[in-house]
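**Q** Got a predicted model here, sequence first, then my questions.
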Amino acid sequence: MTVLIAGAGPTGLTLGIELARRGIACRLLDKADGLFQGSRGKGLQPRTLEVFDDLGVLDAIRADGMPFPKFRLYSGTDVVWERALHEMLGLEAPKPSPDIPYPLPWLIPQWRTDEILRDRFEALGGKVEFGAEVTAVEQDDDGVRVTVDGSEVITGDYLVGTDGGRSAVRKLLGVGFEGETYETEQTLVGDVRVEGLQGTACHMMTHAGDVTKRFSVWNLPGSDYYQLVASVPSKEIPTLEDVQELLEERTGRTDIRLHDLRWISVYRINVRMVDRFRVGRVFLAGDAAHVHSSASGQGLNTSVQDAYNLGWKLAGVIQGAPDELLDSYEGERMPVAAQVLGLSSAMHARNFRPTTGPAPAIHQLDITYRGGPLATDDCPDPQQLQAGDRAPDGMLPDGTRLFDLFRGPHFTRLVFAGPIEGYDVEPGTHVLVRPDGYIAVISDNSDTVDRWLDRFGTDPVRTMQPVGRLVPSPG
């Protein structure tokens, strides 16, 4: 059986990796001539770092990125203030802990993330087919037929549209994309070299310290380029000279020079999501399913986790699990998409200004599928950790990390002799961790876990039994 994937961005590449490492045949198509060359989605949230740990790409991501730099606000040439991201959000400084090993966002340009994911996909035997534009989609009970470039017909058992906010797959399906477009707001984003700035930061330059009227440039790790970001009145793509003029107009500075404009785009902010994530044998993921403001850095991260949620389910059904496992993709990810749209819209409206109320959580560690179609929790006295939650990391008495046990395409069955950090469970509790690192079952009855696995489990199961405390079982 074969899965067709339309779109070789972070979503499609993540999905390709998930399928390839399970031995599921897939064809990854993209209408472009090569990978995206811009820095656009440059921030990786802590939960995405955990996903990349599991996919085997975290070392490369960390080697070619850097911790988020501080935000530095200028008034002319004077620095008004400099603040770390957690200070901007009104939070305490996050620190690594046994249950959260990667608490800080990571900065890496999207083009490098794409390269790393592509290299991993190819190492698993995959190949991206560039110059392959999907122009028609048909399906029936037996499979999907995709027309490429108006002539070639490719057949598969399933199709996943990961082809961005202007998704051809979504349009061909006739799926609604409800929401709004901020007609009066356009954002300029590009990659450029900058002379005249010192230090590593998100340099927010203004004429008089007004953060809402700024021209920002971010240092990009592993590169002498910066990402530039500014609101603009026109939808026309500017020249380098236009961008230089905008910089001087916004900041009053002529000592900063821009050159070697590598990539530039002007886009209107859309806040939209589909009314369905599945139409028969066709699924939508990433920006093809939901788009929103870049404020709070949720887009690429949410997209990667769409693919991470869908990949093991597609493989499971291909390997014999019931079709309702695929229905759970929409049941779990649609509420998450709606939540992210609300968060990013609120952060966009905030626009770096101080605000009152609870600090926003952008790390995505608190995303949960509680009450969803796959969550089973029949403990008589539920604790803080519940089925549907992210399975925390933890440390075993022999120094083994739980994430080391979770890594790979399998379920992990934990039987606790007592609580450890992150797992406030009673002795004798069974916890079943899904291949995507979320908790499927919390129960004091092993039969509950067995029934769940009999119904949905096709990946191997790794079991950990208690000996005094949580330790590996022999063999």
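**A** Looks like it arrived, so ask away.

**Q** CA only for contacts and neighbour counts going forward, please
**A** Noted.

**Q** buried set for stretch 245-263?
**A** By neighbour count on 16 or more other C-alpha atoms under 10 Å, the buried set for stretch 245-263 is 246-248, 250-253, 258, 261.

**Q** can I get these in CSV with distance to Ile154 and secondary structure?
**A** Output for the buried residues of stretch 245-263, formatted as CSV (distance: C-alpha to C-alpha, whole Å; DSSP: H, G, I helix; E, B strand; the rest coil):
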residue, distance to Ile154, secondary structure
Leu246, 47, helix
Leu247, 48, helix
Glu248, 52, helix
Arg250, 51, helix
Thr251, 53, helix
Gly252, 56, coil
Arg253, 55, coil
Leu258, 45, strand
Leu261, 38, strand
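
**Q** and those residues as TSV, adding distance to Gly34?
**A** Below are these laid out as TSV (distance: C-alpha to C-alpha, whole Å):
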residue	distance to Gly34
Leu246	31
Leu247	31
Glu248	34
Arg250	35
Thr251	36
Gly252	39
Arg253	37
Leu258	26
Leu261	19
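
**Q** Which pair of the residues you listed spans the longest distance?
**A** Spatially, the most separated pair among these is Gly252 and Leu261, at 21.1 Å (C-alpha to C-alpha).

**Q** hey, which helix is longest across this protein?
**A** Taking DSSP state H as the criterion, the chain has its longest helix at helix 324-350.

**Q** Could you pull up the residues touching Gly408?
**A** Contacts for Gly408 (C-alpha atoms under 8 Å, 6 or more residues apart in numbering) come out as 54-55, 435.

**Q** Just the element for it, please.
**A** Secondary structure from DSSP states H and E places Gly408 outside every helix and strand.

**Q** quick check, Ile116 in a helix?
**A** Yes - the assignment for Ile116 is a helix, going by DSSP: H, G, I helix; E, B strand; the rest coil.

**Q** returning to that earlier point: for the buried residues of stretch 245-263, which one is nearest Arg72?
**A** Proximity of the buried residues of stretch 245-263 to Arg72 (C-alpha to C-alpha) peaks at Thr251, which lies at 13.7 Å.

**Q** Now that closest one: closest residue in space, sequence neighbours ignored.
**A** Of all residues not flanking Thr251 in the chain, His207 sits nearest, at 4.0 Å (C-alpha to C-alpha, 6 or more residues apart in numbering).

**Q** next up, a second structure to put side by side with the first:
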Amino acid sequence: MDVLIVGAGPTGLALGIDLARRGVDALVVERGQGLFPGSRGKGIQPRTQEVFEDLGVLDAIRAAGGPYPTRMVWKNGERIGEQPMFEPVAADEGAPYTQPWMVPQWRTQEVLYARLVELGGTVAFGNEVAGLEQDAEGVGVRCADGRTLRARYVVAADGGRSAVRRAVGVGMTGETVDPSPFVVADVRVEGLDREYWHAFPGPGGTGLMLCPLAGTDDFQLAAKLPEGTTPDLTLDGLRTLVAAATHLDGKDVTELRWFSDFRPRAALADRFRAGRVFLAGDAAHVHSPAGGQGLNTSVQDAYNLGWKLDAVLRGGAPRELLDTYEEERRANAAAVLGLTTGVHRGQVRRGTATVQLGLGYPDSSLSEETRAVPSAVRAGDRAPDGTVDGVRLFDAFRGPHWTLLGAAAPGREVTATAPGAGVKALPAAPQSYGPGVFLVRPDGYVGWAGDSADGLGRYLAGVGLR
């Protein structure tokens, strides 16, 4: 096979979808017997909603969740005030989605899995990776049951304790963000309305929150406990915790559906690539959950890597193109780690800083800005939405192709029989882009910008399009 993806979380499933729609021979393996059952990463940021629109799952994601509720703060059994969860971000033509959408992680994964199967992809459950060996042509992956799978490339999307990362000897450098233990659980609760995200602050920065999970009957319980506390993750233990922190009776917690405990940590893999093995998602970076960045950054790892693997495997692009995955995504992940730590410590507000619409690759070797006077949208920037001759740009971008704004596609036009083979062209860019010619990558970032199409051919050759 071409690509073996280890891990069927949001990262692995999103990459599987992208490769499947491109016709790349890929398999997702997952050590568990099924998909992850918890709500953990419940926030879908606006940039990820754009990615999901391209991958064909946004309608299902929107239907599966809902907007974030306002936070209601309680003290001594009384409501003492409302607090918005996010600073508002104004919508405009270039950014149709500006607010996070709440979807429990288990449901996001169900949507992604259904799309992967629809495209002909497969997840092989119950396959734990025990080791691997690389050579000049590919990677042999040993499973715990003794079988060996072979692929030209392997992507580790198997979480913060990644077996693949350990197997290739890549270290992870980080820090503890908060020494206090945290508990998160999916529970059924009586006696609380579902209009608000209920917050119960405690002494010394401790506290408990109960958030109604959109599209379900569950609440997500999240609690910060005093340092040195050992969490009791049984139903009775959580009932005791709720009774101590809130005005509710412990028996109002009627069911425990999933639970976890952790100490918030920020860590970054020393490398995102080791030969023919790539690290993505939590295998490459671990975040505090504050600000809802981890799942989103992980999905965008997959979105960055998918088109590059396809370009090298099927498009004739030089193998050096794959080096840009680490170049772009490691710097991006490092910046997001700093952001999530800042949100956790109360130094950064949720809002413009956390919707991820401003993230880009201005310093990437794939970003070529050749105009004498660059405009508002530059090479390396996210390509905003807009309209050209009645065509919505995000509709034009949708699919595995490149899009050229302001010039004719040079000889590699997209056709129905070769959806990944070339460049779709529109006669102009929206006025919001400013003057120039813009080549938009398959992942929605401006790769090349010029005053005219002069010099575009050399760039296209470097990514396997000429």
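**A** Received it, and whenever you're ready, just let me know what you need. Keep in mind it's a predicted model, so treat the numbers as computed, not measured.

**Q** Return the residues in contact with the residue nearest to the spatial centre of the first structure.
**A** Residue closest to the average C-alpha location in the first structure (C-alpha atoms, centre = their mean): Asn301, at 1.8 Å. Asn301 of the first structure is in contact with 44-45, 48, counting by C-alpha under 8 Å, 6+ apart.

**Q** Helix, strand, or coil at the aligned residue in the second structure for it?
**A** Residue correspondence, TM-score structural alignment: Asn301 of the first structure in this structure matches Asn296 in the second structure. Following three-state DSSP, the label given to Asn296 of the second structure is helix.

**Q** Equivalent analysis for Thr240 of the second structure, please.
**A** Going by three-state DSSP: Thr240 of the second structure is helix.

**Q** how many neighbours does the counterpart of Gln198 of the first structure in the second structure have?
**A** For Gln198 of the first structure, the aligned residue in the second structure is Asp193 (criterion: TM-score structural alignment). Asp193 of the second structure has 10 neighbours, counted by other C-alpha atoms under 10 Å.

**Q** Looking at the alignment, what corresponds to Val441 of the first structure in the second structure?
**A** Counting by TM-score structural alignment, Val441 of the first structure corresponds to Trp448 in the second structure.

**Q** Glu368 is in contact with its match, correct?
**A** Yes - assessed by C-alpha atoms under 8 Å, Trp448 of the second structure is found in contact with Glu368 at 4.7 Å.

**Q** More neighbours: which of the two?
**A** Using other C-alpha under 10 Å as the criterion, Trp448 of the second structure and Glu368 rank with Trp448 on top: 25 against 20.

**Q** distance of the more buried one from Arg458 of the second structure?
**A** Distance, Trp448 of the second structure to Arg458 of the second structure, using C-alpha to C-alpha, to the nearest Å: 11 Å.

**Q** and of the buried residues of stretch 245-263 of the first structure, the nearest to Ala8 of the first structure?
**A** Of all those, Leu261 has the smallest distance to Ala8 of the first structure: 24.1 Å, by C-alpha to C-alpha.

**Q** Quick one: map the closest one onto the second structure.
**A** Per TM-score structural alignment, the equivalent position to Leu261 of the first structure in the second structure is Leu256.

**Q** swap in Lys42 of the first structure?
**A** Match for Lys42 of the first structure (TM-score structural alignment): Lys42.

**Q** Could you do Ile116 of the first structure as well?
**A** Alignment note (TM-score structural alignment): Ile116 of the first structure maps to Val111 of the second structure.

**Q** who's in contact with its match?
**A** Contacts for Val111 of the second structure (C-alpha under 8 Å, 6+ apart) come out as 57, 60-61.

**Q** can you pull the contacts of Gly34 of the first structure?
**A** Counting by C-alpha under 8 Å, 6+ apart, Gly34 of the first structure has contacts 130-131.

**Q** Can you classify it by secondary structure?
**A** Taken by three-state DSSP, the conformation at Gly34 of the first structure corresponds to coil.

**Q** How much space separates it from Leu402 of the first structure?
**A** Distance from Gly34 of the first structure to Leu402 of the first structure, by C-alpha to C-alpha: 37 Å.

**Q** ok, for the match of Leu261 of the first structure, nearest residue in space, not its chain neighbours?
**A** Val187 (4.7 Å).

**Q** and the one you found, how many neighbours?
**A** For Val187 of the second structure, the neighbour count with other C-alpha under 10 Å is 23.

**Q** so it makes contact with Thr216?
**A** No - using C-alpha under 8 Å, Val187 of the second structure makes no contact with Thr216, being 10.8 Å away.

**Q** picking up where we left off before, surely the match of Leu261 of the first structure and Arg188 touch.
**A** Yes - taking C-alpha under 8 Å as the definition, Leu256 of the second structure is a contact partner of Arg188 at 6.7 Å.

**Q** Can you check which residues contact both of these two?
**A** Shared contacts of Leu256 of the second structure and Arg188 (C-alpha under 8 Å, 6+ apart): none.

**Q** The second structure: matching residues for stretch 13-33 of the first structure?
**A** So stretch 13-33 of the first structure sits over residues 13-33 in the second structure, by TM-score structural alignment.

**Q** Skipping its backbone neighbours, what lies nearest the residue lying farthest from the centre of the second structure in space?
**A** For the second structure, the residue at maximal distance from the C-alpha centroid (C-alpha atoms, centre = their mean) is Asn76, at 38.4 Å. Residue nearest to Asn76 of the second structure in three dimensions, not counting chain neighbours: His247, with 6.9 Å by C-alpha to C-alpha, 6+ apart.

**Q** cool, and Tyr225 of the first structure?
**A** Excluding the flanking residues, the one nearest Tyr225 of the first structure by C-alpha to C-alpha, 6+ apart is Arg193, at 4.6 Å.

**Q** residues in contact with the one you found?
**A** Contacts of Arg193 of the first structure by C-alpha under 8 Å, 6+ apart are 224-226, 258-261.

**Q** Just the ones of those in strands?
**A** Mapping the contacts of Arg193 of the first structure onto strands (DSSP state E) picks out 226, 258-261.
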